[in-house]
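Asker: attaching a predicted model along with its sequence, questions to come.
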Amino acid sequence: MISHAAYFLTFTLDLIVYRCVRVACCSRLRFMWFTLMFLTVLCVALQMLGVVRQARLIIVKSQADNTVMCQPKKHIVFLKTHKTASSTILNILYRYGESHNLTFALPLNMHSQLFYPAFFAAHFVEGVRTRSVKEFHVLCNHMRFSSQEVRKVMPKDAFYFSILRNPVAMMESLFVYYKAIPAFRAVKSLEEFLIQGGRSYNASVPNNHYARNILTFDFGLDNTAPENDTELDRRSAEVIAAMERDFPLILISEYFDESLVLLKHALCWSLDDVSSFRLNSRSERSRRPLSAEIADRVKEWNSLDWRLYQHFNATFWKRIDSTLGRTKLQQEVELLRAKRRNLEQMCLQEGGAVDPAQVQDSSLKPFQYGAAVIQGYNLRLELNNDTRQLCQRLITPELQYTSALYTKQFPQLAAARAAAAKKIAASRNTATHRAVKRNIETNVHTAIVTMYEAQLI
């Protein structure tokens, strides 16, 4: 529009000058007319340049105003829930934090969890009691959430988010992974456990929290079963209200790629930042489909979890519709999947996950627990150093990555623990091994008893 206006003004001025020159030619004041016209044209031209420049500035400002400007979030709290693809989210946060020199609120004494299933307490974080860390950026290891205690550790502007999974698929996974807990140990199958009405379940027995409403439990809320529908309505409303108060974003595991796109926008990150491989994932041969009848029993058994999953699954899509829209979401999901395929081709020897027995580098083998077969990855052999470092971070299992970050943040403490571990390992070949082991077990037991007495567990 501005270019057309400038052209019109220029044409008009040319016409005026032409007519004035003709008049001047017929006058003895020819020279004066030429001088006057020259000055007039010069002034108008300068004014036009000013108008055009001002108009360009307006366009630039308008373009800037229409662009969503944001600063990447670096103060983050992620409540890592169980069997929800949360280990993959953890890896994303670890990689981003490491590449941006962020400080993690890591578990005390090089543990992988923040003394779960105890309610989180600020002093569970390494560096809090000693005040050796001035500022924590990311808190993301397993914990039982306590808003008051978390806020003692994390900055006021921290962004809180978590992830949920359909309780039906989640309980099938929990049963396989935690088969050794008292509630599951006495039965042969999940079907048997549910048909018996959870007869082997006792809420007061340690570790049985894995067997019922574990999502509600992880969020620091009462996971005991409601006695009737009225209580279920009231309790589920309270759980949802508490979660919405503390967590502005809840992701959904069944829509994992869509969740990553939503997370990318919420954190003001890039698609590269949230590109990832699945970690701590079971092989397909260890998965069992559940019948419709058993699925209904799971929903009834985990009634609180089922209610909150239904609610946040709905709000997940409402958020997408009110922000990105389905079309833009799908475009970004396709871009994210293309990036993942490129990373798989660049990094992985087999192009995908393999069973643990096939993982060639023992330092990259995922932890195996229960009856689950947790898969890992093999890297291509011909990678250069930079590419290998990038790819290795993508496939490093949770325990190994947590240990590496702890060593990086607390090198002296890590060295002391490594030295102690060597002494214990050396004692295995001596007569004192049993005494050393018994002493360690006694100390651990004493610590747990102390935590119980302090009502931390």
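Answerer: Yes, it's here. Residues are numbered from 1 along each chain as shown.

Asker: C-alpha from now on. contacts and neighbour counts both.
Answerer: Noted.

Asker: which stretches of the protein form strands?
Answerer: Ranges of strands within the chain are 76-79, 138-139, 159-164, 249-252, based on DSSP state E.

Asker: tell me which of the ones you listed sits most buried.
Answerer: Each of those was scored by mean neighbour count; the highest is strand 138-139, a mean of 26, by mean count of other CA atoms under 10 Å.

Asker: list of residues touching it?
Answerer: Under the criterion CA atoms under 8 Å, 6 or more residues apart in numbering, residues 74-78, 93, 97, 102-106, 154 lie in contact with strand 138-139.

Asker: use this one as the comparison:
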Amino acid sequence: MRSMGVFGLQKVNFVAFCFGAISTLFFCLLLFSAQNSTNKGVIQLRASQEYTRNSFWAPGVEIHKNLTETNIIRHGSKSDVLHFDEPIQTSTSHPTERTTSVLGPTCPSPGQRNIVCIKVHKAASTTAVAILERYGYKNNMTLAVKAETKYGPHILSSSQQFKRNMVYQYQRKYNMLTNHVRYNRAEMDIVIPNATYLTILRHPVKHFESAFVYFLVAKHLNLNGTDKIEAFFEKPDMYLSQKFYFWYQLQSGQIFDLGLDHHDHTGPKVAMLIQRLAEEFDLVMIADYFDESLVLLRKHLCLDWKDVVYIPDNFRTSGQKLSISRELRQKIEIWNWADMTLYRFFNHTFWNKVNDYGPTFKQDLAYFRKLLEDTRNECTTGKVIKKRRDAHGVRTIELRKNATEFCTNLMLGDTDYTKMFRNRQKETLYNRPQFWHN
């Protein structure tokens, strides 16, 4: 079999075994040093291109974090060592009756909280962003949009980091930024000041498979055979060098969207970025736990339950997804090592936030899911249909005839809401309708 980039597919099993042994020794030493630390619980988290399934390690690459903030590893028993692939369980000591979550006096009034949500490709971000835009539109918030729509009204840029001049009349300042563009905090703060920063991540194996199919990689690269992903991994470096359509999403595309260029995908730079993101983002949601993410989002933004309901849209059926074997999964994880590091870190902080939510989380989640079920029964027929005017074959759920305005709004996506914001703002904010190139 031909080589796979730096690692070589023939050596995958041997490499994984070696990393496993080294990582086990490393974490034993790390536990010992943490228990004997005189630095008040500060330890070093090492991250690198080389990793095993449950750990990452590279000599000389350090992130200094306080244990009470990240809980990467805690003082105490053996069970406190973090296993990233297992969600951390919430407390089981809940009251028998659901306690209604109270917004509290410190919550701002609707429309007063500025929001930036980094729309990571192929990570359920379209649904998450549509929820935010629906809330913002209802509360007369303003959305940072570009002047022209050549590549779609909802895309500031898919490959470039945000710059203020991407936004029409950026000097005005806006309440929201939710369209596709790569993260650049300094420039974003100028256009959307004092904002809450949000994003969403997806397990890199699922993300890679989704991007591979959606961006038609096999077609662009003329990959043959029954297993197109396996064909790609015969010589992935060579294929990636061809810079095909959306090539940058085929290797650690999520950390790329969050600001790190591919030539900077080194252990130290990945580690430094993750530390910075942990400090700068208020909430990193996880697409694999989407409902749980929305429960956290509702509480963080002080929203009503109906503000975060949704109807599944732009999804694929199980038969449309490519089969991923255990061996292929390992190749994808190694190829996307930077995204794996990113995902495992924020998957852990996500479950910490669940634990910090309080004793009503399970009841609130159950309440929310019942509300979702009731909403879907009210608004849709339940029939899965092919979405019209979509070349990717994604599916949606059929809306009932004579559906209410509330139901109709739930079916609107990011593109729809961006157009609605643009049309309203050109009349009420810009007063220059002749400027727009629709």
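Answerer: That came through, no problem. Not measured: the values here are computed from a predicted model.

Asker: got a TM-score for the pair?
Answerer: Once superposed, the chains reach a TM-score of 0.69 (TM-score structural alignment, normalised by the length of the second structure), with 327 aligned residues with a CA RMSD of 2.6 Å.

Asker: ok, which of the strands of the first structure comes nearest Leu390 of the first structure?
Answerer: For Leu390 of the first structure, the closest of the strands of the first structure is strand 138-139, at 20.5 Å, according to CA to CA.

Asker: in the second structure, what residues pair with that closest one?
Answerer: Using TM-score structural alignment, the residues of the second structure aligned to strand 138-139 of the first structure are 176-177.

Asker: just how off-centre is the matching stretch within its chain?
Answerer: Chain-centre distance of stretch 176-177 of the second structure: 16 Å, with CA atoms, centre = their mean, to the nearest Å.

Asker: what do you get for stretch 145-155 of the second structure?
Answerer: Distance of stretch 145-155 of the second structure from its chain centroid, counting by CA atoms, centre = their mean, is 22 Å.

Asker: can you check stretch 259-271 of the second structure too?
Answerer: Stretch 259-271 of the second structure has its C-alpha centroid displaced from the chain centroid by 18 Å (CA atoms, centre = their mean).

Asker: mind listing what's buried along that stretch?
Answerer: By 16 or more other CA atoms under 10 Å, the buried positions in stretch 259-271 of the second structure come out as 259-261, 265, 267-271.

Asker: could you do stretch 252-266 of the first structure as well?
Answerer: 252-253, 256-266.

Asker: what does stretch 9-26 of the first structure give?
Answerer: Buried residues in stretch 9-26 of the first structure (16+ other CA under 10 Å): 10, 13, 17, 20-21, 24.

Asker: measure the counterpart of Phe421 of the second structure in the first structure to Asn91 of the first structure for me?
Answerer: In the first structure, Phe421 of the second structure lines up with Leu405, judged by TM-score structural alignment. Look at Leu405 of the first structure and Asn91 of the first structure: by CA to CA, to the nearest Å, they are 12 Å apart.

Asker: leaving out sequence neighbours, find the closest residue to Ala55 of the first structure.
Answerer: Nearest non-adjacent residue to Ala55 of the first structure, counting by CA to CA, 6 or more residues apart in numbering: Ile2, 7.5 Å away.

Asker: actually, Asp304 of the second structure.
Answerer: Distances taken as CA to CA, 6+ apart put Arg298 closest to Asp304 of the second structure, at 6.9 Å, once the chain neighbours are dropped.

Asker: which residue ranges form the helices in the stretch 151-300 of the first structure?
Answerer: Counting by DSSP state H, counting those that start in this stretch, the stretch 151-300 of the first structure has helices at residues 167-177, 182-185, 190-195, 214-218, 229-246, 256-267, 271-274, 292-301.

Asker: now tell me what touches the fourth one from outside.
Answerer: To tie it back to what came earlier, the one meant is helix 214-218 of the first structure. With contacts defined as CA under 8 Å, 6+ apart, helix 214-218 of the first structure is touched by 81-82, 143-145, 164, 209, 222-223, 239, 304-305.

Asker: neighbour-wise, which of those leads?
Answerer: Among the contacts of helix 214-218 of the first structure, Leu304 has the most neighbours (other CA atoms under 10 Å), with 28 neighbours.

Asker: aligned to it, what sits in the second structure?
Answerer: Aligned counterpart of Leu304 of the first structure in the second structure: Ala338 (TM-score structural alignment).

Asker: skip the chain neighbours and tell me the closest residue to its match.
Answerer: Leaving out its chain neighbours, the residue that sits closest to Ala338 of the second structure by CA to CA, 6+ apart is Ser252, at 5.8 Å.
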